[in-house]
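Asks: I'd like to go over a predicted model; first the sequence, then the structure.
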Amino acid sequence: MSINKLSSKELIIRGKWILTMSDQGDIKDGAIHILKGKIKNVSSYSDLKQKLPDLEIVGDGTGIVIPGLINAHTHFSEAFIPGMGSEMTLFEWLREIVTPVCNNLNREIAREGTILKVIEMLHSGVTYVNDMFVHSNPNDMASLGVVEGLNHVGIRGCVSYGPEDCPEGVTSINSLKVDKILDEHKELESIVSENNFIDFRLGIGTLLGQTDKLTKESIKLCKKKGWKIHTHMLEAREEIVHSVLRWGCRPLQHAQNIGLLDLDVIAAHMIWTNESDFTMLKKHNVSVVHNPIANMILGSGVCPVQRLRKENVNIGIGTDGTASNDSQNMIESLKLTPMLQKIHHLDPSVMSAVDALKMATIEGAKALGISDIVGSIESGKRADIALFSSTVELATINDPYQQLVFGTSPRSVSDVWVEGVRLICCGKTTTVDETEQVLKTKYISHKLVKDSGLIKKGYSEMFI
């Protein structure tokens, strides 16, 4: 089922708190009027109830209403490989876990994995996801399955294909031809261009993972087509060493030298920065995505979030992929973003719950270039909204921001709308059968890890 075939209802969404993330500020005992998939008005509940007495009302006035969360970086290609490699470094994990799986991905796996993980995201209040699908199956344009999966559930998102034709330190990856890679980029963009709910970016897994020829041709294609870029940058210290050995400079400097930063770029991680990196990020208006959980699990380091925000670099929050996070629960990433900064700086005031929620909504939208349509609750924007109901977690609300960021979980997410379509209703998905999807993906997951040699290697004890 495609969201484009569904219709939104005119209704009122009510909350004890409406956290608009806009200049209008927070509204206590507020409400939102939804009409034709857009936000028509945001006001007090009493005002809207008086003006629109006959409309359906969702929410009993005890919960918290926010803009839908924006998961600014993940990998649906990792949907079926959680729980592996948590004691490995980034490069060990890529070599041992991710690369063997990349060789065996296909469009069906991409579609079903996307559906599975989108369900998980919706339950944590996500309404927009920025994905990079990484695979090395030259005979199957697997990334196209992500579009099918997003359409099936009805979430908004951005897709990219992140190929690597010479991954550093990896020798078991399938051979990829530059022409075939460029063909998949073109085909993916072509399909997305027909869809009002999905955006496209050209994916560059890492600069180190690509031949200079592929990177050059990718940049050339983006400049010709006006495409944007989704990549990884400065995730691990080893990147800097390999970059200096290969190009004689740091990764971001190399990106500037070859013209990559002349494009619209969003880069995940950006941990191992120096002063020249900050200068280049500001100069080229590069956006960044912080992925706290994956960075902690792999021991990669701590992103300088506060410095980036101080320098007015647009920065959002991502879960990263299931293989490096083990979850797609965006609320966990939202919570751990300020917590990691507090402990890293030994300063509880370094980052507030308000700052974190901004990053997961309006600032994430700015980073992705979509703040004109989503990221805040204000008249004229798309009705992408999440309602947190009054569960045991929200029985007492002294500060709605602190309670939402530090004290909630998916159990409190009762309803989620995308373009006014109710994808989560009273805690249940409306466009896909969760039980059926779980059963369907068990077999797919087992076959994938078996074919990838992960059971034989001892990384999985899965059985049917």
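Replies: Looks like it came in fine. Numbers count the residues shown, from 1 in each chain.

Asks: okay, CA-based contacts and neighbour counts for the rest of this
Replies: Noted.

Asks: Where does the residue nearest the centre of the chain fall, secondary structure wise?
Replies: With distances taken as CA atoms, centre = their mean, residue 71 lies nearest the centre of the chain, 2.9 Å away. In this structure, residue 71 sits in strand 69-74 according to DSSP states H and E.

Asks: second one coming, line it up with the first:
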Amino acid sequence: MNHTTHFDTLIHARWLVTIEKDNEVLEHHTLAIRHDSIVAIVPTADAAEWTADEVVSLSEHVLMPGMVNLHGHSAMTLLRGYADDLSLMDWLQNHIWPAEGQHVNHDFVRDGSLIGMAEMFRSGTTTINDMYFYHQAVAEAAQTAGMRTLVGASILEFPTNYAKNADEYIQRAMAEREAYLNDPLITFTLAPHAPYTVSDDTFKKIVQLSEQHDMLVHCHIHETAQEVSDSLKEHGQRPFARLHNLGVLNDKLIGAHMVHLNDEEINLAARLKVAAAHNPSSNMKLASGIAPIQKMLDAGMTVGIGTDGAASNNKLDMFAETRSAALLAKVGTLNPLAVPAATALRMATLEGAKALHLDDKIGSLKVGKRADLIAIDMGSLETSPTFNVVSHLVYSAGRENVTHTWVNGQCVMRARELTTLDETALKAKAHEWRQRIQ
């Protein structure tokens, strides 16, 4: 047998949505995986003689790149629904932070992250740009699950269960990072919480560390109008201007939310190649506002999509977020042409990968890229008839239609069954934590 025509996995699909070009749909194509990578994409008829250790036939499915969740707090699945229908600062200061102070530890973060990663696999997410505490616990969960994970090392000025001040947050993060420098799925980032919880001196240290170690920076920015007005009172300038003066704004920065950017700030972000993580459901639920996404795109910014945490969403569902991103842009601008389906889908995949400096590895179906893939069943009544595959993926399909998920060539969900995680055990863990927290 010719070695070149035997693969680890062959996937025959009704449609392939590559994301390489807007609205590019390949019909009746086969994708071949060897080790961790895509090694061939050909018409299925041309693969008739090919063999593989596993052959997956998806006669009514779309095969597409896995979703990139550009902003999340995986462990906060254990606080899902704990404090709903509140404003951001009330939610944080009077409910979430006290609950975290009482309950968050290594086990909380590991268990909550595993539950979150299982939910994300079942929702078509293959990469999470996370931000929380107990970073080793997040990394352990990622290794167990097989999730491509950016471990965001949270940094604040005030004490939590994890550290007592900004210097200790940084020291612990950099020490824990050492064990994962060669892990293909785990990358540590610096995650200053927000301009209102991090000092000028700490931001300067973060910029130095980012440059020295080539680390991305992940930060909540301009989430609410109050954040902007408070900064004007305290610092005499808007948060974005303050961050610019401190050297934080550059191509390594991912700004979560960025709801309240004005036109001048959008143009500055585009020029400095700052990426935005749009979180439509969280922004709506906390009444933070409607982010000017179409203006960001028009200016040339890289804009991805995130779920935020399950405590402020309340689900880690990138299909729901992608649909909301498209619809919210339209109602926010009163323009039905804003953020069309193909743009929204690219934001959820390749643009998120670009923001993470991973677009050479993930975010689209292309020979040589890592095999981070999902399959979506279009054979259900709810997705029939299928006139436009890309439109259907954004406006009609949901996470319940995701049947298979691969990360780095490994099938982590097959026919809706998780392969690396025990769903029953995770449900039991969630019940245990509910008993403790309630």
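Replies: Happy to help now that I have it. All of these numbers come straight from a predicted model, not from anything done at the bench.

Asks: Where in structure 2 does the strand holding residue 71 of structure 1 fall?
Replies: Under TM-score structural alignment, strand 69-74 of structure 1 corresponds to residues 67-72 of structure 2.

Asks: distance from that stretch to structure 1 after superposition?
Replies: By mean CA distance after the TM-score superposition for structure 1, the fitted stretch 67-72 of structure 2 averages 0.5 Å away from its aligned residues in structure 1.

Asks: List the contacts of that stretch.
Replies: 124-131, 256, 277, 279, 304-309, 318, 348-350, 352-353, 363 (CA atoms under 8 Å, 6 or more residues apart in numbering).

Asks: Give me the neighbour count for residue 433 of structure 1.
Replies: By the criterion of other CA atoms under 10 Å, residue 433 of structure 1 has 12 neighbours.

Asks: Now do the same for residue 420 of structure 2: its match in structure 1.
Replies: Under TM-score structural alignment, residue 420 of structure 2 pairs with residue 431 in structure 1.

Asks: OK, contacts around that match?
Replies: Residues near residue 431 of structure 1 by CA under 8 Å, 6+ apart: 1, 152-154, 423.

Asks: Reduced to three states, what does it come out as?
Replies: Three-state call for residue 431 of structure 1 (DSSP: H, G, I helix; E, B strand; the rest coil): coil.

Asks: Inside strands: which ones of the contacts of stretch 67-72 of structure 2?
Replies: Among the contacts of stretch 67-72 of structure 2, DSSP state E puts 125-130, 256, 277, 304-305 in strands.

Asks: Redo the residues you listed as JSON lines? Include neighbour count.
Replies: Shown next, in JSON lines, are those (neighbours: other CA atoms under 10 Å):
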{"residue": "125", "neighbour count": "32"}
{"residue": "126", "neighbour count": "29"}
{"residue": "127", "neighbour count": "28"}
{"residue": "128", "neighbour count": "27"}
{"residue": "129", "neighbour count": "27"}
{"residue": "130", "neighbour count": "29"}
{"residue": "256", "neighbour count": "26"}
{"residue": "277", "neighbour count": "32"}
{"residue": "304", "neighbour count": "32"}
{"residue": "305", "neighbour count": "30"}
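
Asks: between those residues, which is closest to residue 78 of structure 2?
Replies: Using CA to CA, residue 130 comes nearest to residue 78 of structure 2 of those, at 15.1 Å.

Asks: I figured that closest one hits residue 154, correct?
Replies: No: the criterion here is CA atoms under 8 Å, and residue 130 of structure 2 misses it with residue 154 at 9.5 Å.

Asks: secondary structure element for residue 422 of structure 1?
Replies: Here residue 422 of structure 1, judged by DSSP H and E, is contained in strand 421-425.

Asks: before we move on, the earlier item: tell me which of the contacts of residue 431 of structure 1 you also see in structure 2.
Replies: Using both residues aligned by TM-score structural alignment, their matches' CA atoms under 8 Å, structure 2 keeps these contacts from these: 152-154, 423.
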